[in-house]
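Q: for reference, the sequence and a predicted model appear below.
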Amino acid sequence: EGGCNKPCDIRLKCGHQCELMCHNYDFEHKEILCRKKCNDTLSCGHFCTKRCHVTTPTQHDPCRVMIDKTIKTCGHKIRFQCAREPTNADCQYPIQKCLPCGDFVDVPCCIASSLSELQRFPCPKPCNAVLTCKHKCVGTCGKCQNGRLHISCEYKCERPLICSHVCKAPCTANCPPCLSFCETRCVHSKCNKRCGELCVPCKEVRVIDRVENYLCSL
C-alpha cells in the first residue's frame, strides 16, 4: 500500500477499523470505503446484514431473517422473512380435499381456499390402469386426465424378434431392427455387424477331402 507492513489502525467514521495495510495516501480516510458488515440493530431486534453504509446510516435493507409467523387469514404457521407479512397465497399447509375425480388428496392451503384453483389441481394419485399393451400405466390420475387420456407406456417392449432376441425399444414404438450383435460365424470368422444388418459373406476357401475347394457357405 506504500507504507509499512503493519495494518492500518485508524478508526473510520463508521466506527470500524481500516482494513488496509499501512498506506501513504488518503491519511484522513475520506475516500476509503468500509467493507465490513453494518451489524446495526434493526427495529425488529435483528442485525442489519448490509455492508457498512455510514453515508446512508438509516437506509437499512428490510430484515430477511426467517422467523415463525402466523398467517392471519387461515391461522397456519409459516417460516417467513421478518420484514414481510405472509398471506394466504404463501401458505403451503396441506389440507385434505376431494378433487373433481373423486380422490381425496392433500392440497396446499393456498389452492384449497380457491375453488377455481382446486378444480385445476392435478390429482397426484397413481393411475394404475392396465393399458392395451397389458402394462400398467405409470402416470398419475391428473396426468392421465382422470383416465380419459393415458400417458405413453414407459415400459420396454420385450417382445421376441424374428432373430429370437428381445426387443428393447419402448413399448409404444414399432420394433426396430435388432441392435444386438450378430451371432453368425463360420470356421474362419464371425460377423461383426448388428443382428438386424446383412452379414458380409465369408470369402475364405474351404477345403473338402483335400481334393476340391469350395467357397465357404457362410
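A: Looks like it arrived, so ask away. Since the model is a prediction, treat every value here as computed from it, not as a measurement.
Q: contacts and neighbour counts: CA atoms only from here.
A: Fine.
Q: now the residue nearest to L179 when sequence neighbours are not counted: how far from C171?
A: Of all residues not flanking L179 in the chain, R194 sits nearest, at 5.4 Å (Cα to Cα, 6 or more residues apart in numbering). From R194 across to C171, the span is 21 Å (Cα to Cα, to the nearest Å).
Q: the two: who's more crowded?
A: Shown here are R194 and C171; by other Cα atoms under 10 Å, C171 has more neighbours (18 against 15).
Q: what residues are up against the closest residue to the more buried one other than its chain neighbours?
A: In space, not counting the residues next to it along the chain, C171 is nearest to C157; the distance is 4.0 Å by Cα to Cα, 6+ apart. Shown in contact with C157 (Cα atoms under 8 Å, 6 or more residues apart in numbering): C167, K168, A169, P170, C171, T172, C175.
Q: V105 reaches C123, doesn't it?
A: Yes - V105 lies in contact with C123 (Cα atoms under 8 Å); the separation is 7.4 Å.
Q: which residues do those two both contact?
A: Shared contacts of V105 and C123 (Cα under 8 Å, 6+ apart): L99.
Q: could you check the distance from the nearest residue to L161 once chain neighbours are set aside over to Y155?
A: For L161, ignoring the flanking residues on the chain, the nearest one in space by Cα to Cα, 6+ apart is C167 at 6.2 Å. The spacing between C167 and Y155, counted by Cα to Cα, is 11 Å.
Q: between the two, which one's more packed in?
A: Neighbours per residue, other Cα under 10 Å: of C167 and Y155, the larger number sits with C167, 21 against 16.
Q: so that one sits against P160, correct?
A: Yes - look at C167 against P160 with Cα under 8 Å: they come within range, at 6.1 Å.
Q: below is an additional structure, to be compared with the one above:
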Amino acid sequence: MYLQYNCTKPCENINKKCSLNHKCEKMCYEDCSLCTVKVERILACGHIKKDVPCGLSIDEIKCILPCERPLKCDHKCQSQCYEKCKPCENQVRVIFYIPNVTICLFCFVYFILYLGRKNYTRLWSFNCNEM
C-alpha cells in the first residue's frame, strides 16, 4: 500500500502563457493556470488596454474605444475600434448650384448619389444641426 504525498512547497514554475515570467502562486502539486497578473497591453490598433490578465493574448482582446479612422468623406468612423468601419452616418446639409436647393442627407448617401455627377456640383456641405 502506497501513501499519496502532496508536496506542500510553493510552485516554482512560470504561469501558463506568461510572457513576463510571473511565478505560479499555487502549491507544487497543483496544476499551473493561465497567468492572471493584471498588466497593460498595447493592442494592434495602437490603443493601450489596462488591467488585462497577462495570460490573455492580444488577439483575444477587443478594443471598445471609438475607432476614429478617417472615412472617404473625411468624417471619423463611429464604430468601435475592433469593428469594421461602417458607412458614414453623419447628416450633412448640401447646397447645390443646380437645382438651387438645400437638402439634408446622410453623408454616405450624398457620396453615393451626387459625387462625380456633373449636373450636381457641390457648393459646400456642413452638419445639419449647424444651421
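A: It's in. Given the structure is predicted, the values throughout are model-derived calculations rather than measurements.
Q: that older thread, quick one: the residue nearest to L179 of the first structure from E117 of the first structure, how far?
A: Relative to E117 of the first structure, and taking Cα to Cα, R194 of the first structure is found at 53 Å.
Q: how about the strands of the second structure, start to end?
A: Counting by DSSP state E, the second structure has these strands, from start to end: 38-42, 48-53, 91-96, 102-106, 122-127.
Q: out of those, deepest packed?
A: Ranked by mean neighbour count, the strands of the second structure are led by strand 91-96 with a mean of 19 (mean count of other Cα atoms under 10 Å).
Q: what's next to it, contact-wise?
A: 101-107, 120-128.
Q: ok, back up a step: mind checking which of the contacts of C157 of the first structure are buried?
A: C167, K168, A169, C171, C175 (16 or more other Cα atoms under 10 Å).
Q: my guess is the fourth one meets E154, correct?
A: Yes - with contact defined as Cα under 8 Å, C171 of the first structure and E154 form a contacting pair (6.8 Å).
Q: what residue in the second structure is paired with P160 of the first structure?
A: P160 of the first structure maps onto P70 in the second structure, with residues paired by TM-score structural alignment.
Q: how close does its match sit to E60 of the second structure?
A: 25 Å.
Q: H47 of the second structure now?
A: Taken as Cα to Cα, the span from H47 of the second structure to E60 of the second structure is 15 Å.
Q: out of the two, which sits in the busier spot?
A: H47 (14 against 7).
Q: show me what that one aligns to in the first structure.
A: In the first structure, H47 of the second structure lines up with H135, judged by TM-score structural alignment.
Q: how about that match, what does it touch?
A: C153, Y155.
Q: now do the same contact list for whichever residue in the first structure pairs up with Y82 of the second structure.
A: Counting by TM-score structural alignment, Y82 of the second structure lines up with T172 in the first structure. Contact partners of T172 of the first structure, counting by Cα under 8 Å, 6+ apart, are S152, C153, E154, C157.
Q: distance of T172 of the first structure from G196 of the first structure?
A: With distances taken as Cα to Cα, T172 of the first structure is found 20 Å from G196 of the first structure.
Q: next: L215 of the first structure.
A: For L215 of the first structure, the distance to G196 of the first structure - Cα to Cα - is 24 Å.
Q: which of those two has more residues huddled nearby?
A: Comparing L215 of the first structure with G196 by other Cα under 10 Å, the one with more neighbours is G196, at 15 against 12.
Q: alignment lookup: the more buried one to the second structure.
A: Looks like G196 of the first structure aligns to F108 there (TM-score structural alignment).
Q: quick one: contacts for that match?
A: Here F108 of the second structure is in contact with C73, P87, C88, E89 (Cα under 8 Å, 6+ apart).
Q: ok, N90 of the second structure next?
A: N90 of the second structure neighbours (Cα under 8 Å, 6+ apart): H75, F106, C107, N127.
Q: and C107 of the second structure, by the same measure?
A: If you count contacts by Cα under 8 Å, 6+ apart, then C107 of the second structure has C73, C88, E89, N90, Q91, V92 around it.
Q: tell me where the first structure has helices.
A: 109-112, 115-120 (DSSP state H).
Q: can I get those helices in CSV including distance to I67 of the first structure and mean neighbour count?
A: Formatted as CSV, the helices of the first structure follow (distance: least, Cα to Cα, whole Å; neighbours: other Cα atoms under 10 Å):
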stretch, distance to I67 of the first structure, mean neighbour count
helix 109-112, 20, 21
helix 115-120, 28, 13
